[in-house]
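Participant: With the input below, show me the fold.
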Amino acid sequence: MEIQFSSSFACSLLIILVFLGCYSEATAGRGGIGGGIATYWGQNIREGRLTAACATGKFKIVNIGFLSTFGNGQLPQVNLTRHCSPICNGCWNVSAGIVNCQNDGVKVMLSIGGPHGNYSLSSGAEALDLADYIWNNFLHGHSTSLRPFGYAPLDGVDFRIERGEFSPYYTLLARRLYDYGRQWGRKVYLTAAPGCCFPDNYLTKSLYTGLFDYVWIRFFNDRQCQYNSGDPSVFRRSWMQWIHSIPARKFYVGIPASEEAGDGYVTPAVLIRDVLPFVKRSASYGGVMLFDLSNDVQTNYSSSISGRV
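Facilitator: Next comes the predicted model:
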C-alpha cells in the first residue's frame, strides 16, 4: 500500500522538524559548562601539573587558587604554595597548563580569597582597582607590568570569600568584571563558593544580582547544613533554599574529596545512592565540586563518581 502525503502536510512536517532541530540546539547551548565535576588546583604540590589534571577528562572546570592578598593598599598577590612563585615570572609555566586545559574543553578560573590569606575590600575604589587588575593581568586585558601566568587568558573569576568582615563591595567587583566582558565581547564567567548555611555572610548579596553563572555550595565544615546520613533533611533544606533564592545558572554540590579535606566527607557510594538522586531533581543542578585536586589524587574520588554526576 502506497502512502501519499499532501504538500501542506509535508510542509508542516518540515517546519516541525526544523523547529525541533533549533530547539535542541538552543537547549544544548543553554546549559553552558554546567554538569560534571569542578575542582580546585594550586594549594598542594602532590596534585601534580595542571595539564595532567585536565587531560584525565574528568573535570569540566578547574579553579586556580588563590589570589589571596588584596585590599588595604596591598598589591594583589597569587599564592600557589609550592607550585611556583609569581615573583620574577616564576608562574609563567602555569600558562601552558591553562592553554592545554582550555584545548581539552576545560574552563579555568582564577579563584580569589580562599580559607587563608590577607584580603578585604573596604571601598568601592578598591573593588574597581581589583577588577582592573584582574582583567589586565589574568583575563583579556593588557597589563603594563608582567602578568603572573603570562599571556594565557583565564575564563573567569571564582569568588571564594571566607575571611574578613562583610563587605558590600564584592558586588561592585563582580559587576565591573561582567561589564568588562560585555564591553570587549569576551565572556567572563563568574562563579562562587559560598558556605552552605543560607545566607552566606560574604556573598549572598552579590549572588542576588544574577551575574553569577555557577555556584558550588560548600557542604562541608558546617554541621548546620552539610550532609548527615542520620538526618539528611538539613542538607536538603539548605540545597532547596539556595537554588530557589539565588538566580544562578547552575548549582554544584561542594564536598571534600577526602576525610582530610574537611568535615562533611561522604563516600562516593553514599553520594551516588543518597545525595545525587535528590539534587538531580532540580533543573538548576550542575554537578559536583570536589575540594580539592590534591585530595582527589589520593582518594581517586572523581573516578568513582565520573559518569554518575
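Participant: all contacts plus neighbour counts: C-alpha atoms, from now on.
Facilitator: Fine.
Participant: quick one: the helices in the protein?
Facilitator: Using DSSP state H, the helices assigned to the chain run over residues 7-30, 50-55, 93-103, 124-138, 169-184, 204-207, 233-245, 268-270, 276-279, 293-299, 301-305.
Participant: next up, for comparison:
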Amino acid sequence: MRGYQGVVSWSVLLAAIGGAQAKLDLDSTQNLVVYWGQNSLNGKGDKLQQPLAHYCDNEDIDVIPMAFNMMVNGPGGAPEIDFAVTSKDCDVFPGTQLKNCPSIGKDIATCQKKGKTILLSIGGATYSEGGFKNEDEAKDGAKLMWETFGPKQEGSKALRPFGDTALDGFDFDFEANVENMAPFANALRSLMDDDKSKQRFYLTAAPQCPYPDQSDKEILNGPVYIDAIWVQFYNNFCGVNNFNTDMSSNKYNFEEWDNWAKTVSKNKNVKVIVGVPADTTAASTGYIPSSKLDNVIEYSKKFESFGGVMMWDATQAYGNDGFIKDVRKSLGGADDSGASSDPASPSAPSPSPSTSTDFSKETSSSSNVPDSSLSSSSSSSASASPKAPETTAEAKPPAETTAAPTTTTEPVAKSTTTAAPTPTATPQDDDSDDDDSDPLDNILGNDLMGLLGGLRAANDVAGGITHGLTKGLRRPKRSLA
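Facilitator: Next up is the predicted model:
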C-alpha cells in the first residue's frame, strides 16, 4: 500500500509544480467517465442538466466527454456544437451555426483545475456529414477543429466558442458510416503530439459492442493511435445485461475487445472501458443495477486492457441515487485502493463458479425490448444512449467462443449501500517500523488542494525527501543485521 501511495504522492507533487494534471489515467483500471451535454433524463428542477462545473465537483468522476460536436464544416465554414439546455442561451457567431459559449469555456477551465479530463465528442445521432470527400479535406477539418477547440494558435482566424480555454482532446462517436476519418484522426493526433504546451491531449472513441464496430472501424482497425475506447455495452446482445459467469452462456464480449486491443489496435496499451447506461431510461436495453454491475467489473478486471467504466449520461447518473458512488467503490477509489484484483495477472477469464450468474434474466430494471434501432439525439430532449445499436454479420475474432445458452440461476442482488469515505487528519502507518512513513504520503493524507496553497508545503516536501532518502539508505543495514 505504501508504494502505491508514494506514486500518488509524486503525482500530486508534479501537479503542484506544473499545474493541474488531467485525470484520464492510461495506467489505471479505475477511470470513471461520464458523458455530459445532452440532458438525457430530460428532468425538471434539480433533475435538469446542470452546468458542466457542477459535475466536476464530484470527486468520483475523472473524465467528462462533452456531447456533441455535430458538424466539422458547418455553415460559414465553422463547426457546430450543441449541449442541450446548457447551450440554449449561447449567442451564435454571425454567418455560422457555431454557438459562442464563454461560460462553458470558464466551466471547462474550472474542471481542468480540479483535475478533470474534458473531451469534445464528435458525432452523435444528428451528425450527417458522412466524413470528408478526400484526405486533404480531412486534414483541413482536423486543423479547423484544433484551432477552434485546442490551444489558441497565433495568427489563426478560427472562431473560438470557449475563448482561450483548450479542451483535453477529442472523442469519436459516429453512428453511421463515415469516410476519410482515419486521416482526420491522424492529423489531429499529429497536431496534439506537436503541441509545445504542457497540456496532455487524448483521442478516444465510443464504439458499440458488436465487433467490429461498423461506424468507427476505419479509426479503430489499426491506422490511428487511440488512447482509450469506451465500448457501449448496451442496446445490443453483447451488453452487460447479458453477462453470465457461465462462459458457455456469456454474451458480454469484453474478451473480444481485449483481443482487439492486443492484436489489432495501433496502440497495444490502449485502455478498454466498459460503457453502461446510468439508469433504466438511459438506453433501450442494457441497464443493470450497481450490485450486478459489480460482478461485471470484477470479471472485466481479469483482462489487461480494462481501464474503468463509462456512463451515459450525467443527468441519468445523478438521477440514480448512489449509482456513481457504488461504481466507484467497485472500481476502487481513494478509500479502497487495495481492494481490487490485479487486472494484469490473468489475461483470460478464470474458471466459472459452480453457480452461475445470468444478468440476461433481469426484468425489473432492464427492458426486454429486442435489439432494434434506437437513435440518440443531440437535442435537449435526448433520452437514449450516444449511439444507435446496429446488427453486424461480420465474423468475430478467434478470441470469442460462442455456444448455446444454458439454464442458469438468477442471483440474489447484494446490498449496494456504500458508506461515504471518512477523511482522516493524518495518514495511517501499516507497520511498527520506527518512523518509516513516506513524507509525501503525509502530504497525501491532508487536503490535496492545500498542497497548491503555498511554498511552505513545498519546503516540507524537500525536507521530507531528504529524510526519506536517508532512511532508505539505513534500511538495508538493518535487514542485514
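Participant: tm score of chain vs chain?
Facilitator: Superposed pair, TM-score by TM-score structural alignment, normalised by the length of the first structure: 0.82. Supporting alignment: 283 aligned residues with a C-alpha RMSD of 2.7 Å.
Participant: now the helices of the first structure in CSV, with mean neighbour count and distance to Arg82 of the first structure?
Facilitator: What follows is the helices of the first structure, written out as CSV (neighbours: other C-alpha atoms under 10 Å; distance: least, C-alpha to C-alpha, whole Å):
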stretch, mean neighbour count, distance to Arg82 of the first structure
helix 7-30, 11, 38
helix 50-55, 19, 14
helix 93-103, 19, 13
helix 124-138, 20, 20
helix 169-184, 19, 28
helix 204-207, 20, 32
helix 233-245, 17, 35
helix 268-270, 13, 29
helix 276-279, 15, 35
helix 293-299, 19, 12
helix 301-305, 17, 23
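Participant: Just send the ones you listed back as TSV, with distance to Phe251 of the first structure too.
Facilitator: Shown next, in TSV, are the helices of the first structure (distance: least, C-alpha to C-alpha, whole Å):
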stretch	distance to Phe251 of the first structure
helix 7-30	14
helix 50-55	21
helix 93-103	22
helix 124-138	24
helix 169-184	18
helix 204-207	12
helix 233-245	7
helix 268-270	19
helix 276-279	9
helix 293-299	19
helix 301-305	17
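Participant: In contact with Tyr180 of the first structure, which residues?
Facilitator: By C-alpha atoms under 8 Å, 6 or more residues apart in numbering, Tyr180 of the first structure lies in contact with Trp135, Arg186, Val188.
Participant: Out of the residues you listed, which are shared with the second structure?
Facilitator: Counting by both residues aligned by TM-score structural alignment, their matches' C-alpha atoms under 8 Å, the second structure reproduces these contacts from these: Trp135.
Participant: which one in the first structure is aligned with Asp194 of the second structure?
Facilitator: Aligning on TM-score structural alignment places Asp194 of the second structure opposite Gln183 in the first structure.
Participant: so how far is Ala283 of the first structure from that match?
Facilitator: Counting by C-alpha to C-alpha, to the nearest Å, the separation of Gln183 of the first structure from Ala283 of the first structure is 30 Å.
Participant: likewise Glu47 of the first structure?
Facilitator: Taking C-alpha to C-alpha as the measure, Glu47 of the first structure falls 33 Å from Ala283 of the first structure.
Participant: okay, these two: which has more neighbours?
Facilitator: Glu47 (20 against 11; other C-alpha atoms under 10 Å).
Participant: isn't that one right up against Asn300?
Facilitator: No - if you go by C-alpha atoms under 8 Å, Glu47 of the first structure and Asn300 don't touch, sitting 11.4 Å apart.
Participant: Spell out which residues are contacts of both of the two.
Facilitator: Residues touching both Glu47 of the first structure and Asn300 (C-alpha under 8 Å, 6+ apart): none.
Participant: Stretch 305-316 of the second structure aligns to what range in the first structure?
Facilitator: Going by TM-score structural alignment: stretch 305-316 of the second structure matches residues 284-295.
Participant: list the buried ones in the matching stretch?
Facilitator: Neighbour-count burial for stretch 284-295 of the first structure flags Ser284, Tyr285, Gly286, Gly287, Val288, Met289, Leu290, Phe291, Asp292, Leu293, Ser294, Asn295 (criterion: 16 or more other C-alpha atoms under 10 Å).
Participant: how about the second one, what does it touch?
Facilitator: With contacts taken as C-alpha under 8 Å, 6+ apart, Tyr285 of the first structure has the following neighbours: Gly35, Lys250, Phe251, Tyr252, Val279.
Participant: Tell me the most packed of these, by neighbour count.
Facilitator: Counting neighbours by other C-alpha under 10 Å, the top entry in those is Phe251, with 30 neighbours.
Participant: mind listing the strands in the stretch 251-400 of the second structure by residue range?
Facilitator: Using DSSP state E, counting those that start in this stretch, the strands found in the stretch 251-400 of the second structure span residues 271-277, 306-312.
Participant: Translate Ala67 of the second structure into the numbering of the first structure.
Facilitator: Looks like Ala67 of the second structure aligns to Gly65 there (TM-score structural alignment).
Participant: Please name the nearest non-neighbouring residue to its match.
Facilitator: Among residues not flanking Gly65 of the first structure along the chain, Ser111 sits closest, at 4.9 Å (C-alpha to C-alpha, 6 or more residues apart in numbering).
Participant: ok now do the counterpart of Tyr202 of the first structure in the second structure, which residues does it touch?
Facilitator: In the second structure, the residue matched to Tyr202 of the first structure (TM-score structural alignment) is Ser215. Neighbouring residues of Ser215 of the second structure by C-alpha under 8 Å, 6+ apart: Phe174, Glu175, Ala176, Asn177, Val178, Pro207.
Participant: if I look at Ser215 of the second structure, how far off is Ala458 of the second structure?
Facilitator: 49 Å.
Participant: Quick check: the two most widely separated of the buried residues of stretch 284-295 of the first structure?
Facilitator: Farthest pair in these (C-alpha to C-alpha) is Ser284 and Ser294. Separation: 27.9 Å.
Participant: Spatially central residue in the first structure, please.
Facilitator: Centroid check for the first structure by C-alpha atoms, centre = their mean gives Thr191 as the closest residue, at 4.6 Å.
Participant: which position in the second structure aligns with that one?
Facilitator: In the second structure, Thr191 of the first structure lines up with Thr204, judged by TM-score structural alignment.
Participant: any idea how far that match is from Gln50 of the second structure?
Facilitator: For Thr204 of the second structure, the distance to Gln50 of the second structure (C-alpha to C-alpha) stands at 24 Å.
Participant: Give me the longest strand you can find in the first structure.
Facilitator: strand 61-71 (DSSP state E).
Participant: residues contacting Leu24 of the second structure?
Facilitator: Asn31, Asp62, Val63, Lys116, Thr117.
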